[in-house]
Every structure is written in C-alpha cells, then in structure tokens.
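Q: next comes the sequence, and after it the predicted model I'd like to discuss.
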Amino acid sequence: MDVEILSRIQFALTISFHYIYPPVSIGLGLIMVIMEGLYLRTKDPAYEQLARFWTKIFALTFGIGVATGIVMEFEFGTNWATYSRYVGDIFGSALAAEGIFAFALESGFLGILLFGWNRVSPVIHFTATLGVWLGSMFSAVWIVVANSWQQTPAGYHIVGEGMEARAEITDFWAMAFNPSSVDRLSHVWIGSFLAGAFLIMSVHAYYLLKNRHIEVSKKAFKIALAVGVVASLSQLFTGHRSADGVAVNQPVKLAAMEGHFDSLAAADMYLLGWVDKEKQKVSGIKIPNGLSFLIHQDFEAKVKGINAFPEDERPGQINAVFQFYHLMVGIGMVLIGLSLLGCFLWWRGKLFDHRWVLKAFVVAVLLPQIANQAGWFAAEMGRQPWVVYGLLRTSDALSKVVTANQVIFSLVLFSLVYSLLFALFIYLLNKKIQHGPQDGEMIDQRPHQREIVDAIQS
C-alpha cells in the first residue's frame, strides 16, 4: 500500500475509535439533565440515584473521548502537513472557538458535576450538569463546522500558489454557517441523543430481565424511551435535509450513495443492493424513480449520475459508499420501529411485560453506534478524491517526508493501544453496570451531615 492509503486507514482508525465516545457523552448528558430536573421538581430520590449512577458512566466515556481526540490533532501535523497548512486558518479558528466556548464550559463545570454531590445545593449541581451538557453540545458545533467546511467551503479566499497555497477566512460567520454545517450538526446531535438513550435503555432493560433495581430502572427506561422516540423520528427530518444539501452541493456523492450512474436521468431509490462499478449496475430492491421524487417531489425529474462527472472527481469506492449510507438509513428505520413499539406498549401499560422486547433493547445499544460510524464513513468516502471539496485533493494533502513503513509502524502501535484501551473501557463499564445504582443508599446526606454538626456543637 502507498502512503496515502495507509494514512487514510490510520486516520479512519483513530477517528472511528474516538467517535464511539463523544456521541454517548452528549446523549447521556441530556438524559442526566432530565433526571436531575425531575428530582428538583418531584423530590423523588430515585431520580437523583439515577443521576449519580449515570454520572459515573458519563465520566468514563468523557475521559476516554478527550484522550483519544487529542491524538488526531497530532496526526494533522505528522501525516497531513500540507493539509494542515492549507486549512490551518480555518481549523485554527474553529478549534479556538471550541476551546473558548465549549471546552472551557465543560471543564469549568465538570468538577462540580463529578465531586459536588453533597457539597453544593441541588440547584447548583443541576446547573453544573446542564453546563457540562451544553459544553459537549457546543464542542460538537465547532468540530462539525470544521468538517463541514471541508465538504462545502465558504467564507474564504486562497492566498499563495502551488504547494504554498492556503485558505484564509474572509467571513467568519459564512465559514461557520457554510451550506452544510447546520443540517449536518442537527444530524450529529440527534444521532448522539439516540446513542445515549439506547445505552440507558439497554442497561436498564438488562436490570429488569435480572430483576434488579426494578423501580429505578422503570423510571430510567421511560425517560430514555421518550428521548429515543423524539430523536428517532426527528432523524427522519434531519436526514432528509442533509441529503437534500448533498444533492445541491455534492451531487457526485449523492450519486455514489444511491448507485446512480446515468449521467442525467430519473433516479431509482434502492432500499438495499450491491453496486457493480465495472458494469455500472446495481442489483437490489428499489423504488422506481424514488430518488427523483425524494429530491424534487417529481418522479420524472432528472438527477445527475456518476457518469456526469470526470473520472478523476468520482469516489473510488462507490459500493462502499452505497453500503455505508444504506446501513445508516436501515438502522435508522429499525430504531424508529423499536422506539414506536416501546411507546405503543407503554401506552397499553405493557412496556415491561414482554421479555423479548427487553432483550431486543439490550442488544439495540449497538445500533446507534453502528449508524453513527456508517454515516461518517459514507460522508468522508463520498467526498473523495477531495480532502477539501473542489479545492485540495487527498493525494496532495499528505506530508512529503513520511514513509509507508513509518505509517505502518504507527498504525500497528495505535491498533494495539486502542485495543487495550477499548478492553479497559468495556471492563470498567461492565464493572459499573454490574454494581448498578446503589439501592438503599441515603441519596441526600446533607440533613444527616447537619445533624452531626449540630451534635458536635451541642
């Protein structure tokens, strides 16, 4: 393999591993805010018990997410030096904004969230939880803005020539609100809410199957299910908006996602299939002219196909883009079905009566993670051969002094370290889940502490 392919594989490994954790943190943060808010409103100690328990798991995912995110920033300089110089002004602004508006907010309140139980009032602790969650949301904003600028550049001009060329910001807000950033951000946020909701439903469905922590698990499951229903249905809207944006701004990517080769013809929409790039055919189940209707609300509308673009501007792995995109969409529909099934059973008063339903929710924890990963792979592979769409090719973005052997060595090393780190994460996560919420624990020990102080003073 050449340096380009190896460097792409290495970055795909590191970003895929990192992207396991931030969506879970964002989703857990939302539900922790809801749990603490319910405690403040109802004074039911079960909600604080749940908030305490999920704060421990949030801390675990948050910590590994931060550690693995730092690695990618070094890769920009080692493997992708030309890219770093080209987009440094853009990425520097976005990452600076993340540090000022997001990471400072998260880190400022994180200590209170983790160590403030029994040390600050419930209202202050709730405020800290809200601040950490909002910080994680803002962090996603600037990362998605930076990535979206690569997909749909705006608010810039190019200075320098040849290998010394680089993009400079001319309009910060045009850069931040580039044509794809808002749609992609809403899609990422909702995918994160689904990741958090289905993790909570999975764990508490497991407890219910084992007849453990029954009362608190029923409360937690219902909260997460409500979030899951709203988020899964909202993902239909954000996904459609995002696809419409791809059709306008990156039509060759849309053509690859749908396996549409004809240069200008009405396009079918495949529910599943297999793309033969050489024969330029797709075998599978389709809705005739469905893509034309989805984009233009007209079954006869013409849609640009892959053959309408020069060969050197087409994605290299069309079938992979097609499969990842359809995997994401298929899982999205399954999540909608599961959420609506749970909602229906809740309405009928039989939510926890069927063991097979609980078992399905236990396993479903994997689905949002797979969908999030598949969506990113479809977006990034569909952008090829560009690292900055229409401006900088991936092959030109590499560091000129890095060799294939160096990349192979670091790739093997990353694989070993990440495997150990993931094993440690699973071990610690399982340990916390097996321990579970602390039944019988005095949730609010402040009155007890005051009694001790009064006794000492008397």
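A: That came through, no problem.
Q: please make it C-alpha for all contacts and neighbour counts, starting now.
A: OK.
Q: in terms of contact, does Met328 touch Gln369 like I think?
A: No. In this structure, Met328 is not within contact of Gln369 by C-alpha atoms under 8 Å, at 9.9 Å.
Q: with neighbour numbers in mind, choose between the two.
A: Here Met328 and Gln369 are compared on neighbour count by other C-alpha atoms under 10 Å; more neighbours surround Gln369, at 25 against 22.
Q: so where does that one fall, helix or strand?
A: For Gln369, the element it lies in under DSSP states H and E is helix 366-383.
Q: tell me the first helix or strand C-terminal of that helix.
A: Next along the chain after helix 366-383, taking DSSP H and E as the criterion, comes strand 386-388.
Q: now do the buried residues in stretch 415-427.
A: By neighbour count on 16 or more other C-alpha atoms under 10 Å, the buried set for stretch 415-427 is 415, 418.
Q: go on, stretch 349-361?
A: Neighbour-count burial for stretch 349-361 flags 351-352, 357-358, 361 (criterion: 16+ other C-alpha under 10 Å).
Q: from those residues, which is closest to Ser339?
A: Using C-alpha to C-alpha, the shortest approach to Ser339 within the buried residues of stretch 349-361 belongs to Phe361, at 9.4 Å.
Q: which of the buried residues of stretch 349-361 fall in helices?
A: The helices in this structure, assigned by DSSP state H, contain 357-358, 361 from these.
Q: for comparison:
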Amino acid sequence: MDFLSNTVVLSRMQFALTAIFHMLWPVLTTGLGIYLVIIEGLWLKTKNKDYYHHARFWVKLYVLNFGIGVASGIPMGFQFGTNWAPLSEAIGNFFGSIIGFEASWAFMLEAAFLGIMVFGWERVNPIIHYIATILVAIGANLSTFWILTANSWLQTPAGVELVEGKYEVIDYVAAVFNPFMINSVMHMVLATLETSLFVIGGISAWYMFKQRHTEFFSKSFKIVLVVAIAVAPLQIYVGHLSGEQVQEYQPTKLAAMEAQWETIPAGQSADWSVLAIPNEKAERNDWELKIPQALGYILELKPTLSKPVLGLKEWTPEQRPHLLGLIYYAFRTMVAIGFFLAGLMLVTIFEWMRGKLSPDIIAQQRWLLGGWIFAAPLGYIAIESGWIVRCVGRQPWTVYNTIRTSDAAANLPPGNVLTTLIFFAVTYTLLLFAAFYFGRRIILKGPNLELPLPGETTPILGVNPGQFKPDQRPTEAQQ
C-alpha cells in the first residue's frame, strides 16, 4: 500500500480514472454525429419518414452522451492546474493554446448548435436544421483533432525550444503537425466512427433480435454496414502506420508492447509473441507463445527486418516503461477487436449478398444479430486499450524524452489527492449508473413512429406542408 503515500502515483491514478471514464462519452458523440448527418441527409433527399424518425431516435442517445461527457470532462482540464501544475507551467505556451482551441473552436461550436439540432425541428427551416446538425458533427470531430494534436505533441514534441525550463514555440505549424499528429488523428477519428457504427448496428440488431420494428431498424443496420465496409479495413491499415511510427520514434514503447527484452538486429527474421508472461524483475518472459517471422511482416510486411527492433535491456529500468503486462495485453486486445469487427463486417456482407438481410427474414439470422449485439461494446474496450498503450507505454516521460512524469506532478499532500480520487470514483460511478439507466429507458421505449413530420402540425418558416406526399402526412387520429 505504499502508493497511498506517493503523490505522483495517486495523481496518475486520478488522471487515468478521469480519462478512461470521460473517453467513453465523446467516442459515441463523435461517430454518432456523422451518422446523424447521413440519416438526416437521406431524409431531406428522399422525404422517407423512417429516416426522420431515425434522426429523432438516435439524437436522444447523442444528447445523453454529450451531457455526461461534459460533466466528466471538466475535471480533466482542472487537473492540469492542480495535480500537474509544473507540467502546465513548462508546456503551457503551446499545450494550453491547443486545449483552448478545443474549448473555443470545437466544444463551443458543438454546444451552440446542439439546441437547434435537438429542439429546432418545428422551429427552423429543414435546411437550417441540417446545417446545425452538420456543425454539431464538425464540432465533435474538431475536439478529436485538437485533443489528439495536444497528446501527439507530448509523444513527439516538435516546433519548440526549451528555455529556462519552459517551452517556447518557434514553429507553430511544426508543433501542430508533429510526427505523430496525422496518423493519431486519423486513427482516433476512425476508432470513434467504427465504435459508433457497431453501437448503432448492435442496438439495431437487438431490436431485430427481439422482432421489434424489424423493417425500421434494418435500415439503420444496413447504413452502418455500408459505412463499415470502408471504415473497418481502413482502421486496421492506419493502425499499422501508427505501429511503424512507434518503431521509429518510441522504440521503448514498441519493446514494451511486444515484451521484447533482447534486441533483434537488422537483417534477421523476427518472431511475434502472441501470448507471454513478462517478468520485469528477471528481465525475461516466463512463458511465451510465438509465431515465427510474424513480427517482420507486422512491422515491415516482409520476413526480415530492415532496421533493428531494440529490446528493453537497451535501457536501464529507470528509462523504460513498467506495467509491461498491462501494455502488452492492452495492445493485443485492441488489435484482436479490430480484426474481429472487420471479420464480422465481412461475414455480414456475405449474408447480405445471399439475400439474408431482407426485413422479412433478417430476424431469423439470430447468430449474426447476436454477433452484432456482442460487438456493440467492443469498440470502447479497443479505444481504452489503445490509450493505455499510448500513455502508459510513454512512461516514464510525460513529454517524451524531455520531462519525466515524476517532475511533472505537483507536490501535493498525498491525502488530498487520495480524497479527490475517491470523490471522482464515487461521482463517476453514479454518472455511469445514470447513463445506463437513461440509456436503457431510451432503448426499451424505442422510436416514436407516430411522430409527425416537421410542418405537418405546426407551420414553420420556409416549409410548405403540401411538399410532403399524402402517405407522409399524419392521419386524423395521429393529429
């Protein structure tokens, strides 16, 4: 229990708790925002009322995730001024501006137009409403851009100069477009979109599994499937590019990801460790299952290496990551889920080509629908695992190879940090239960298919009720 008296460890635990919990909510709003743009665009194009009802249904889950994401995200910003004040003082000239951009450019844009997207259906012109939905989606994804830019700079700092313990920006463009930035942003955007697709697909599969609104949810199921055809394999490819960057810029992290103790010289083949039991004290793996030559194919798409893979023994214990088992298996969890989702997508496409996804028989494909229901939470696990690899694997550095984590933490009384850690744990547990409770209510209630289209009951600016076909207008009983 020595960690209870260690301020640095407690501050790391607190930031990990807030980050892991907060990450659950923007993931869905980022990808679901794109889906809402697609579904509302289909409604405007086709005037099919099902697409309108889809937009009204899925936006409820968007608002729920947005609200909890805001509540859980605020403490993260404050921690930079409390638990990590020395770090903020050192990197604030650049890092602070990027976090400010996220708040002013992204979050404010999303929040400003969210009200129109949620409550403006009967109050504004449909085109204006669609523009609001697009701006909400842009704001949500801009948050991803700025947050990943800031974190990528911590991984590969660029465009700055250290002057008397503080970073001064000498090339802002180089700092923003640091070596990790582009692939990191792409990897995260695809991850949020893929996770959202399989959440939407999983919920749609659940309705069809229960034979509720089968025809209605077969539409959303097929829409996410079409998008997943591009997203799932592209995510695997971008993940490969990210791995190449880790090999080049953070060799200690790669060694930790692979539990590789000995250096593999260039020109040799490299086996890939599928499973292992890393032993940090003995500096070896107690047990290991390997695939011959596979690491060369993973890193360079060929059996022999053109550049060496450095082993952990190249660095002293103080200069390399710890918690190797966590890093090692978090990486494998992320990869396994990525391939599972891509495989599920391919199997579903095959069933679609066989005509098994038509609304009248799709409910009979219970094994397939069950697979999608099972896959719904897997994207979250993959994303959290990826962030564990990204941040724990960066240790012992907060700014890679420049500022050690032990020097970045504020000198606070351990008891104070432990108190706030417990407070956050309790608060976030309550928020999690609230999210499950209200999310369950939304899903169990289902969509309101009797909801009239905008302009049918209350004329709104720029909308002529006569533009809708007779079968798209409400009956007298519905009115």
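A: Looks like it came in fine. Quick caveat: nothing in here was measured; it's all calculated off a predicted structure.
Q: TM-score of the superposition?
A: TM-score of the superposed chains, computed with TM-score structural alignment, normalised by the length of structure 1, equals 0.94; 447 aligned residues with a C-alpha RMSD of 1.7 Å.
Q: hang on, the earlier thing: would JSON lines of the buried residues of stretch 349-361 of structure 1 with distance to Ile143 of structure 1 be doable?
A: As requested, those are exported to JSON lines (distance: C-alpha to C-alpha, whole Å):
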{"residue": "Leu351", "distance to Ile143 of structure 1": "38"}
{"residue": "Phe352", "distance to Ile143 of structure 1": "39"}
{"residue": "Val357", "distance to Ile143 of structure 1": "36"}
{"residue": "Leu358", "distance to Ile143 of structure 1": "35"}
{"residue": "Phe361", "distance to Ile143 of structure 1": "30"}
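Q: of those residues, which is the nearest to Gly63 of structure 1?
A: If you rank the buried residues of stretch 349-361 of structure 1 by distance to Gly63 of structure 1 using C-alpha to C-alpha, Phe361 comes first, at 26.1 Å.
Q: identify the residue spatially nearest to the closest one, adjacent ones excluded.
A: Here the nearest residue to Phe361 of structure 1 in space, its sequence neighbours aside, is Ser202; by C-alpha to C-alpha, 6 or more residues apart in numbering that works out to 5.3 Å.
Q: ok, now Ile31 of structure 1?
A: Taking C-alpha to C-alpha, 6+ apart as the measure, Ile31 of structure 1 lies nearest to Ala224, with 6.9 Å between them; neighbours along the chain are not counted.
Q: surely the one you found and Ala195 touch.
A: No. Ala224 of structure 1 is not in contact with Ala195 according to C-alpha under 8 Å; the separation is 10.3 Å.
Q: which one of those two has more residues nearby?
A: Shown here are Ala224 of structure 1 and Ala195; by other C-alpha under 10 Å, Ala195 has more neighbours (30 against 27).
Q: between the helix or strand in which that one is found and helix 366-383, how big is the angle?
A: For Ala195 of structure 1, the enclosing helix or strand under DSSP H and E is helix 181-209. Between the direction of helix 181-209 of structure 1 and that of helix 366-383, the angle (axes from the mean of the first three to the mean of the last three C-alpha atoms, to 10 degrees) works out to 160 degrees.
Q: list the buried residues of helix 181-209 of structure 1.
A: By neighbour count on 16+ other C-alpha under 10 Å, the buried set for helix 181-209 of structure 1 is 181-209.
Q: circling back to that earlier point, distance of the residue nearest to Ile31 of structure 1 relative to Ile426 of structure 1?
A: 22 Å (C-alpha to C-alpha, to the nearest Å).
Q: next: Ser395 of structure 1.
A: For Ser395 of structure 1, the distance to Ile426 of structure 1 equals 37 Å [C-alpha to C-alpha].
Q: how far is stretch 191-208 of structure 1 from where the chain is centred?
A: 15 Å (C-alpha atoms, centre = their mean, to the nearest Å).
Q: quick check: Leu357 of structure 2 touching Glu351?
A: Yes. Because the distance of 6.8 Å satisfies C-alpha under 8 Å, Leu357 of structure 2 is recorded as touching Glu351.
Q: which SS class is the counterpart of Arg85 of structure 1 in structure 2?
A: Matched by TM-score structural alignment, Arg85 of structure 1 corresponds to Glu89 in structure 2. Glu89 of structure 2 falls in the helix class when you classify it by DSSP: H, G, I helix; E, B strand; the rest coil.
Q: OK, contacts around Glu89 of structure 2?
A: Under the criterion of C-alpha atoms under 8 Å, 6 or more residues apart in numbering, the neighbours of Glu89 of structure 2 are Lys166.
Q: switch to 10 Å and redo it
A: Remark: with contacts taken as C-alpha atoms under 10 Å, 6 or more residues apart in numbering, Glu89 of structure 2 is in contact with 80-81, 95-96, 165-167, 408.
Q: of the residues you listed - the most surrounded one?
A: Each of those was scored by neighbour count (other C-alpha under 10 Å); the top score is that of Phe95, with 23 neighbours.
Q: from the ones in helices among the buried residues of stretch 349-361 of structure 1, pick the one nearest Gln297 of structure 1.
A: Minimum separation from Gln297 of structure 1 among these (C-alpha to C-alpha) is found for Phe361, which lies at 35.6 Å.
Q: give the equivalent position in structure 2 for that closest one.
A: Aligned counterpart of Phe361 of structure 1 in structure 2: Trp372 (TM-score structural alignment).
Q: wait, that match sits on Tyr207?
A: No. No contact is recorded between Trp372 of structure 2 and Tyr207 when judged using C-alpha atoms under 10 Å, the distance being 11.4 Å.
Q: find residues that contact each of these two.
A: When contacts are counted by C-alpha under 10 Å, 6+ apart, Trp372 of structure 2 and Tyr207 are jointly contacted by Gly201.
Q: state the distance from the residue nearest to Phe361 of structure 1 to Tyr270 of structure 1.
A: 31 Å.
Q: the host helix or strand of the residue nearest to Ile31 of structure 1 packs against which elements?
A: Element membership for Ala224 of structure 1 (DSSP H and E) is helix 214-249. Under the contact criterion of 3 or more C-alpha pairs under 10 Å, 6 or more residues apart in numbering; DSSP states H and E, helix 214-249 of structure 1 touches helix 21-42, helix 45-78, helix 181-209, helix 251-258, helix 290-296, helix 318-347.
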